[in-house]
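Asker: can't give you the sequence, but here's the structure:
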């Protein structure tokens, strides 16, 4: 091989090597490396949305079973509760659809104690909160049947008693979610629910007193 051919071959080799190096450097820009997408909701957010949806749905059942002939103040409160919780159910179901999660939890309330075990610094904050399958504040089937059969004053008292206890359970769930979550729309929704349901509990307490009733023990 002549010197000139050797030089040309060396130049071609150097050029090819430079193109390989440049191609490798530009590859991430032209073909970005695939990274797994961040989950839309974490386990606590999914669990809270599933369980609070079920909790809200029972509140709607209570409103449906309330005698329409009760005091107007009680009927207005029931309608306000129904309207607010329907909107919140729609929001939570929308989040669950985006996260490709079931609207029903296979393990109700597991998100509360599972997260507490994983995050020791939160365990004290939620130590007084219910865990496991027991969803706080829920009425039994028998209680819902009695409400459906109650009329007039009896219906007013029982509805307020059941809904007062129901809201107390919802407050415990919303408070736990607010404490466990760092930020995001689910945390904000939980905080908003806590504030609105606290106000509604106050109204129910006043109505119960006026009607001669008291909260269930």
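Answerer: Everything's here; your move. Treat the numbers as computed from the prediction; the structure is a model and nothing was measured. Residues are numbered from 1 along each chain as shown.
Asker: from here on, just use CA atoms for contacts and neighbour counts.
Answerer: OK.
Asker: show me the helices in this structure, by range?
Answerer: Assigned by DSSP state H, the chain shows helices spanning 3-30, 43-65, 72-98, 110-118, 120-123, 141-149, 152-180, 185-210.
Asker: let me have those helices in TSV, extended by distance to residue 216 and mean neighbour count.
Answerer: Listed next are the helices of the chain as TSV, based on distance: least, Cα to Cα, whole Å; neighbours: other Cα atoms under 10 Å:
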stretch	distance to residue 216	mean neighbour count
helix 3-30	64	11
helix 43-65	16	21
helix 72-98	17	16
helix 110-118	25	17
helix 120-123	28	14
helix 141-149	12	15
helix 152-180	6	22
helix 185-210	11	17
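Asker: looking at those, which is nearest to residue 132?
Answerer: Residue 132 sits nearest to helix 110-118 of all these, at 5.5 Å, using Cα to Cα.
Asker: which residue sits closest to the residue most central in space within the chain, ignoring its sequence neighbours?
Answerer: Residue closest to the mean C-alpha point of the chain, counted by Cα atoms, centre = their mean, is residue 49 at 2.5 Å. Leaving aside its sequence neighbours, residue 49 sits nearest to residue 92 (Cα to Cα, 6 or more residues apart in numbering; 5.4 Å).
Asker: let's bring in a second model and compare:
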């Protein structure tokens, strides 16, 4: 056995262990949110809740943003376990933990509302002109008009299967750059949905969470833009 084989072998179980831990963290976060909410409200909670309609902004946002967040968690997991850049790893950890927590909150609401945790497209139907409370006067994103074009088969900013395969195969600077590009586009693509829900959701906690997402992801987008520039790379165009 040569020295390179001796050096490479320990990384495989280490990476599998890291992925397992991340998977457990995700499962625990979602389970904790669901269980804690149920215990807090008690067995008769549903009778006292305001339950939004199945075609409401609240339900549509929770379902579609759960899908959007799930992909961000997946991409952050890849960067966290493969990158050797501390700044990239820190960002990936922050995105993974923040969005997994938010995912747990949204799935808890959907459970309490007796709604499916996710759906197969079309997506963004809840952003049509007859949903919400007058979105036309709200929203500050320059991409809001794009989001009002009607139901879509793929949400803006979502990475393709080919993108994800390339991210998993990448190493070193290529990995870091591609992660930052894909995640920046992902954040920017989801922003109109968050702004819309922050303005037009009927439930206060949904509006509050959506606004928190707006604030966090705008800050992270600025950070990722600066990190790309420092690495001599440019953002990807919106897909």
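Answerer: Here it is on my side, so go on. It should be emphasised that the depicted structure is a prediction, and the values quoted were computed from it without experimental measurement.
Asker: helix/strand/coil for residue 22 of the second structure?
Answerer: The three-state label given to residue 22 of the second structure by DSSP: H, G, I helix; E, B strand; the rest coil is helix.
Asker: ok, it - contacts?
Answerer: Residues near residue 22 of the second structure by Cα atoms under 8 Å, 6 or more residues apart in numbering: residue 77.
Asker: mind redoing it with 10 Å?
Answerer: Listed by Cα atoms under 10 Å, 6 or more residues apart in numbering, the contact partners of residue 22 of the second structure are 16, 28, 73-74, 77, 80-81, 93, 96-97.
Asker: residue 110 of the first structure now?
Answerer: 43-44, 47-48, 51, 130-134.
Asker: and of these, the nearest to residue 184 of the first structure?
Answerer: Set against residue 184 of the first structure, the nearest of the contacts of residue 110 of the first structure by Cα to Cα is residue 44 (11.9 Å).
Asker: what's that closest one aligned with over in the second structure?
Answerer: For residue 44 of the first structure, the aligned position in the second structure is residue 57, judged by TM-score structural alignment.
Asker: how much space separates that match from residue 124 of the second structure?
Answerer: 9 Å (Cα to Cα, to the nearest Å).
Asker: kindly report the same for residue 133 of the second structure.
Answerer: Residue 133 of the second structure is 16 Å from residue 124 of the second structure, where distance means Cα to Cα.
Asker: rewinding a little: now the helices of the first structure in a markdown table, with distance to residue 37 of the first structure?
Answerer: A markdown table is the format used below for the helices of the first structure (distance: least, Cα to Cα, whole Å):
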| stretch | distance to residue 37 of the first structure |
| --- | --- |
| helix 3-30 | 17 |
| helix 43-65 | 16 |
| helix 72-98 | 13 |
| helix 110-118 | 22 |
| helix 120-123 | 27 |
| helix 141-149 | 42 |
| helix 152-180 | 23 |
| helix 185-210 | 19 |
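Asker: residue 83 of the second structure touches residue 178, doesn't it?
Answerer: No: in this structure residue 83 of the second structure lies outside contact range of residue 178 using Cα atoms under 10 Å: 11.1 Å.
Asker: joint contacts of the two?
Answerer: Going by Cα under 10 Å, 6+ apart, residues that sit against residue 83 of the second structure and also against residue 178 are 170-171.
Asker: tell me which residues touch the residue nearest to the centre of the first structure, please.
Answerer: Contacts for residue 49 of the first structure (Cα under 10 Å, 6+ apart) come out as 41, 43, 55, 88-89, 91-96, 101, 103-105, 177, 186, 189-190.
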